[in-house]
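[1] Structure of the sequence below:
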Amino acid sequence: MTSSPWPASAVRETHVGVVVLVGERAYKVKKPVRTAFCDFSTPGLRRAAIVRELELNRRLAPDVYLGAAALTGPGCDEPVLVMRRMPDDRRLSTSLARGDDLSDDLRQVARLLAAFHAGAHRSATVAVEGGRDALRERWRRNLDEMEPYRDAPLAGAELDAVRRLAFRFLDGRGPLFARRTDRVVDGHGDLIADDVFCLDDGPRVLDCLDFDDRLRYVDGLDDAAFLAMDLERLGADGAAARFLADYAEFAGDPAPAALAHHYVAYRAGVRAKVACLRWAQNGDARAAEDARTHLALATAHLRRGAPRLALVGGLPGTGKSTLAGALADRAGAVLLSSDRLRKERAGLDPTTSAAAEFGTGLYDPAHTTDVYAELLHRAAELLALGESVVLDASWTAAGLRERAAEAARAADAETVALCCAAPAAVAAERIRSRRRSVSDVTVAVAERMAIVADPWPDAVVVRTDRPLARSVAQAARVWEEAAG
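    All right, here's what the predicted structure looks like:
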């Protein structure tokens, strides 16, 4: 007698359904319940829900969702969803817990999801539901529903921080969301590691959100971010980042990192709310911890994704360009340089000399005003598109710094102010040793600049007469702390 490759029959239950596992099949029925988000109170409503679940999930796993049937008998005619049974040991969450190398599997999931999104339904209605205003409303509803739990199990200060950071991001990113209308699709809507199975012939993604179509109408990156969030919750931070990178590659999506952080935060916020509701029902300590974990995850991603405008300044020779470039690389920000822009506006190659006496030629007040105005104009456009920006310039004039701060406020972005400093002798030697530099400054010009420079009391002073790594680490800490 040959033993069955499948484990014993089993029954799994949720608050709205029951799944019976028998051999190689799974049979799912809806409970006759009515909740705030679904109504299965009559056989007709349950039958329609089963057919809809079948239709939606066949989009990603047609060989798993086999059909709709009925459990019949005396006085019984109950609709049933018939599914191919998935092996529990190939569940993504189980594989993660075992410590399996899932690099190839997650890359296949990313490819599958990107291909699904490429062919998914799009319409004007879908686009509206996945736009900025709809996302703001979903944030508002979720946060409002968490308000009763601000003292327990959540922390009110953290809840307030999430609200502030989420709405600040949305307020300033109108052009970013406007550009992404064609990436809003009828997606999966509830992509978690428990519902992904990594089989030898490729992944199967199950159990899409089927009770409210509007919640499934999302930006493709938002859909992918749900799984990334869940991977991170399970301790697989590296796998989460690689999955999102793979998805972006297969989807051809050049989205800024800030948008991915925002979507991961949103998905974590949703799960925090659900955990709060579970805790309220039965006081489950695990649900309370789950709520806190997810809210902390949301806070961390909102802070990391908050767009920043960094002013990296200081007198000539203090290493501001070196620090600005290193900080931009580390933070994944766009670097804009006043020296390069000045030459660009004059139609010159960056290394072509335009040296002049202090306050003359390309460095007279009119040219300087023009360069800084263009610098801030470009920065504002980038901030609106979700990019953080590092501005490499002297920033010795208080009036110009205030204009930069105004630009950051207008873009709902955080300001980072860093003033580079080095001993005069070190700065002078750096200036004298430059060859084919973008900068035209001389030691004499630097001395005049030092005389007329306005105080910069709100900047963090970064000493650059030490190993670059230490200076960059200090600047990175200021960058990270800027979002509060």
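
[2] Going by C-alpha atoms from here, please, whenever you check contacts or count neighbours.
    OK.

[3] Distance check, the most centrally placed residue in the chain against residue 187.
    Central residue of the chain (CA atoms, centre = their mean): residue 261, 1.6 Å from the mean position. Counting by CA to CA, to the nearest Å, the gap from residue 261 to residue 187 is 19 Å.

[4] what's the closest non-adjacent residue to residue 461?
    With sequence-adjacent residues excluded and distances taken as CA to CA, 6 or more residues apart in numbering, residue 461 is closest to residue 419, at 4.8 Å.

[5] Residue 391 versus the one you found, what's the distance?
    Distance from residue 419 to residue 391, by CA to CA: 12 Å.

[6] which is the next helix or strand following the helix or strand residue 275 falls within?
    Using DSSP states H and E, the element containing residue 275 is helix 257-282. As assigned by DSSP H and E, the chain's next helix or strand after helix 257-282 is helix 285-305.

[7] let's see this one next to it:
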Amino acid sequence: MDKNFELHSPIRLLLSDLCRRDGGTLEIRETHMSWLFLGARRVYKLKKPVRYPFLDFSSVAKRRYYCFEELRLNRRLASNAYLSVLPICRTADDGLHLGDHGEVVDWVVEMRRLSDHDMLDSRMRARLLEAPDIEAVASLLSRFYRSLLPERIDANHQLAYLSEQLDIDAVVLCRKEFELAVQLSPLLNKTHRLFQECAPELRERIASGWFREGHGDLRPEHVWLGTPLQIIDCLEFNRMMRIVDPYEEVAQLGLECSIAGYPWVSDLLETGIATLLGGQPTDELAGFYTISKALLRARLCMAHFLDPTPRNPWKWRPLALKYIKVASDRFETAG
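    Next up is the predicted model:
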């Protein structure tokens, strides 16, 4: 951890004050990796000085790099929302200010605030989602994926990565204290068999250029249905996690909408993408994408209990069980 770790408290105070002056409102949201300070018109995203196996924000230089990566990557699908990267500097009297005068002590991403009620997850909770909304999302994503160059990746490496993720799912979900092993072992075994059956098609899709540098974390809370439509929060900190088959990303978004009570979104998304983009995978591979994403999301839910003080502990097990049910149901439908 770098020496500026202790600065995060006064930096948070600075950003809070800026947001209060932005229309008199302030909302603060926290994730494992960042703090978000939301004013009436602007949002400032401050990366935490943390290091995990899958990311490293532990120095000012690294946080600067990933702030600019976040800006670059998100402007592909949300150019209206992502405005700039700004330095936080120390003033002559040892205070802090947002700007480029003085010693830089950290960096923030500046965004335009998007109305919460137009986020896809909010629309679903309010029962205000309609088919044209999803058709517009499919159209935007199809244009996005068409614009991406095929990734030159090694098929053996990519398949090894996918297999490793399934192994990690099993290790976490089958921990003794979770008491899920008996229920999950048959499902995990079937998923491994399905993966082996889909391996030749995966190799062919890699060779044909279907794997591209996509969004990496396509979920309803990242889709804004206002005008123009924006898809935010691209996963900036790990390129490997962004190298995907477009239909894998679409499967994740459809999965999350199914969990929220909108199962028809998945079919409409897949149909729209297939019509506009082409190259639809077989039903078997599409099923594997949904099942593997469901198991990953279940794993991430239960992994919260590995933290010393998990946030919202009441939330994670019921949500993990919903993802597990989606995976199980997909096998039954296919069978």
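
[8] before we move on, back to that, ok now the helix holding residue 275 of the first structure, how far from the chain's centre?
    13 Å (CA atoms, centre = their mean, to the nearest Å).

[9] for residue 75 of the second structure, what are its contacts?
    81-82 (CA atoms under 8 Å, 6 or more residues apart in numbering).

[10] and with 7 Å instead?
    residue 82 (CA atoms under 7 Å, 6 or more residues apart in numbering).

[11] Now which residue in the first structure aligns to it?
    The alignment partner of residue 75 of the second structure in the first structure, by TM-score structural alignment, is residue 58.

[12] If we go by neighbour counts, what in stretch 185-199 of the first structure is buried?
    185-198 (16 or more other CA atoms under 10 Å).

[13] with those in mind, which one is nearest to residue 73 of the first structure?
    residue 195 (32.0 Å; CA to CA).

[14] roughly how far out does the lengthiest helix in the second structure sit from the chain middle?
    Assignment by DSSP state H gives helix 181-207 as the longest helix of the second structure. Relative to its chain's centre, helix 181-207 of the second structure lies at 23 Å (CA atoms, centre = their mean).

[15] is it fair to say the residue nearest to residue 461 of the first structure lies in a strand?
    Yes: according to DSSP: H, G, I helix; E, B strand; the rest coil, residue 419 of the first structure belongs to a strand.

[16] quick one: it and residue 471 touch, right?
    No: using CA atoms under 7 Å, residue 419 of the first structure is not in contact with residue 471, being 11.2 Å away.

[17] what touches both of these two?
    What both residue 419 of the first structure and residue 471 touch, as defined by CA under 7 Å, 6+ apart, is the set residue 462.

[18] Could you tell me where stretch 277-292 of the second structure falls in the first structure?
    Counting by TM-score structural alignment, stretch 277-292 of the second structure corresponds to 251-266 in the first structure.

[19] before we move on, what about stretch 126-140 of the second structure?
    Using TM-score structural alignment, stretch 126-140 of the second structure pairs with 98-112 in the first structure.

[20] one step back: if you count what's nearby, which of residue 419 and residue 471 of the first structure comes out ahead?
    Between residue 419 of the first structure and residue 471, counting by other CA atoms under 10 Å, residue 419 is the more crowded of the two (25 against 19).

[21] residue ranges for the strands of the first structure, please.
    Assignment of strands within the first structure using DSSP state E yields the ranges 10-13, 17-22, 25-30, 65-73, 76-84, 184-186, 196-199, 202-205, 217-219, 308-313, 334-337, 389-392, 414-421, 460-463.

[22] In JSON lines, list those along with distance to residue 287 of the first structure.
    JSON lines is the format used below for those (distance: least, CA to CA, whole Å):
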{"stretch": "strand 10-13", "distance to residue 287 of the first structure": "18"}
{"stretch": "strand 17-22", "distance to residue 287 of the first structure": "20"}
{"stretch": "strand 25-30", "distance to residue 287 of the first structure": "24"}
{"stretch": "strand 65-73", "distance to residue 287 of the first structure": "31"}
{"stretch": "strand 76-84", "distance to residue 287 of the first structure": "29"}
{"stretch": "strand 184-186", "distance to residue 287 of the first structure": "30"}
{"stretch": "strand 196-199", "distance to residue 287 of the first structure": "22"}
{"stretch": "strand 202-205", "distance to residue 287 of the first structure": "25"}
{"stretch": "strand 217-219", "distance to residue 287 of the first structure": "27"}
{"stretch": "strand 308-313", "distance to residue 287 of the first structure": "35"}
{"stretch": "strand 334-337", "distance to residue 287 of the first structure": "41"}
{"stretch": "strand 389-392", "distance to residue 287 of the first structure": "39"}
{"stretch": "strand 414-421", "distance to residue 287 of the first structure": "34"}
{"stretch": "strand 460-463", "distance to residue 287 of the first structure": "42"}
